[in-house]
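# mind folding the following:
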Amino acid sequence: MKVMRVTVKIQGRVQAVGFRHFTLKTALRLGLTGWVRNLPDGGVEAVAEGTREQLDEWLAVLQEGPPASRVEGMSIHRQPADGSFDRFEVRF
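Predicted coordinates:
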């Protein structure tokens, strides 16, 4: 199966609500590699590599977010994977 990369920026109430941990946990469950971090503007950015099916499921779950969050917008950029990640992690 072809591996792809997705960069996603999420806006809304997504900081101080467990969103990074939720993103990490979901990525690990789906077998994705990459990272997630908070942005200075109050959003969250994540980059993940996996199959189209894995990434589509991940994005659908992120759209919902954890219970305390409120996702108001997501920008998604798809590109070819380069295999530069060996795990999924939270970056600071």
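# use CA for all of it now, contacts and neighbours both
Fine.
# report the distance from the helix or strand hosting Thr26 to the chain centre.
Assigned by DSSP states H and E, Thr26 falls within helix 19-30. Distance, stretch centre to chain centre, for helix 19-30: 8 Å (C-alpha atoms, centre = their mean, to the nearest Å).
# Pro66 belongs to a helix?
No. Secondary structure of Pro66 (DSSP: H, G, I helix; E, B strand; the rest coil): coil, not part of a helix.
# is it in contact with Phe19, as I believe?
Yes. Using C-alpha atoms under 8 Å, Pro66 is in contact with Phe19, at 6.3 Å.
# of the two, who's got more company?
Each of Pro66 and Phe19 has its neighbours counted (other C-alpha atoms under 10 Å); Phe19 has more, 24 against 18.
# this one as well, want them side by side:
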Amino acid sequence: MTVMATQRLIVSGRVQGVGYRDYAVRQAKALGVTGWVRNTRDGRVEMLASGEDDALGRFVDACRSGPTLARVDAIDAHPGEEERSAKGFTKRFTA
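Presented below is the predicted three-dimensional model:
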């Protein structure tokens, strides 16, 4: 049985201006995770990610390291509500 999960993630550190959102999109697509990623005005990155439990866990693990120029200090993860209209994993405008 496949268990689906959704996580809302807030990533802190040096995560803006270093290709972090593009990295998250690539990782999500490779793992079959849907949702979105966006910068926040306070310098963090916010994501809503949905997928099979195992794939979502691997996605969060990948986000802990990020791309080469990033420095991830913390990821605050909470259960989230899946967006039924989500197709793929997309970048959104800053919130």
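# give me the TM-score for this pair.
Overlay of the two chains. TM-score (TM-score structural alignment, normalised by the length of the first structure): 0.94; 92 aligned residues with a C-alpha RMSD of 1.2 Å.
# which secondary structure element is home to the nearest residue to Val33 of the second structure once chain neighbours are set aside?
Leaving aside its sequence neighbours, Val33 of the second structure sits nearest to Gly51 (C-alpha to C-alpha, 6 or more residues apart in numbering; 4.8 Å). Counting by DSSP H and E, the element that carries Gly51 of the second structure is strand 45-52.
# neighbours of the closest residue to Leu30 of the first structure other than its chain neighbours, how many?
Excluding its sequence neighbours, the residue lying closest to Leu30 of the first structure (C-alpha to C-alpha, 6+ apart) is Gln54, at 6.1 Å. Close neighbours of Gln54 of the first structure, defined as other C-alpha under 10 Å, add up to 18.
# which element is Gln54 of the first structure on?
Assessed by DSSP H and E, Gln54 of the first structure sits inside helix 52-64.
# what's the mean distance for the following helix or strand past that helix versus the second structure?
Using DSSP H and E, the helix or strand that directly follows helix 52-64 of the first structure along the chain is strand 70-80. On superposition with the second structure, the mean distance recorded for strand 70-80 of the first structure (mean C-alpha distance after the TM-score superposition for the first structure) is 1.4 Å.
# where's Cys63 of the second structure relative to Ser85 of the second structure, distance?
23 Å (C-alpha to C-alpha, to the nearest Å).
# more crowded one of the two?
More neighbours surround Cys63 than the other of Cys63 of the second structure and Ser85, with 20 against 8 (other C-alpha under 10 Å).
# only the buried residues of the helix holding Gln54 of the first structure, if you could.
Neighbour counts over helix 52-64 of the first structure (16 or more other C-alpha atoms under 10 Å) mark 52, 54-55, 58-59, 62 as buried.
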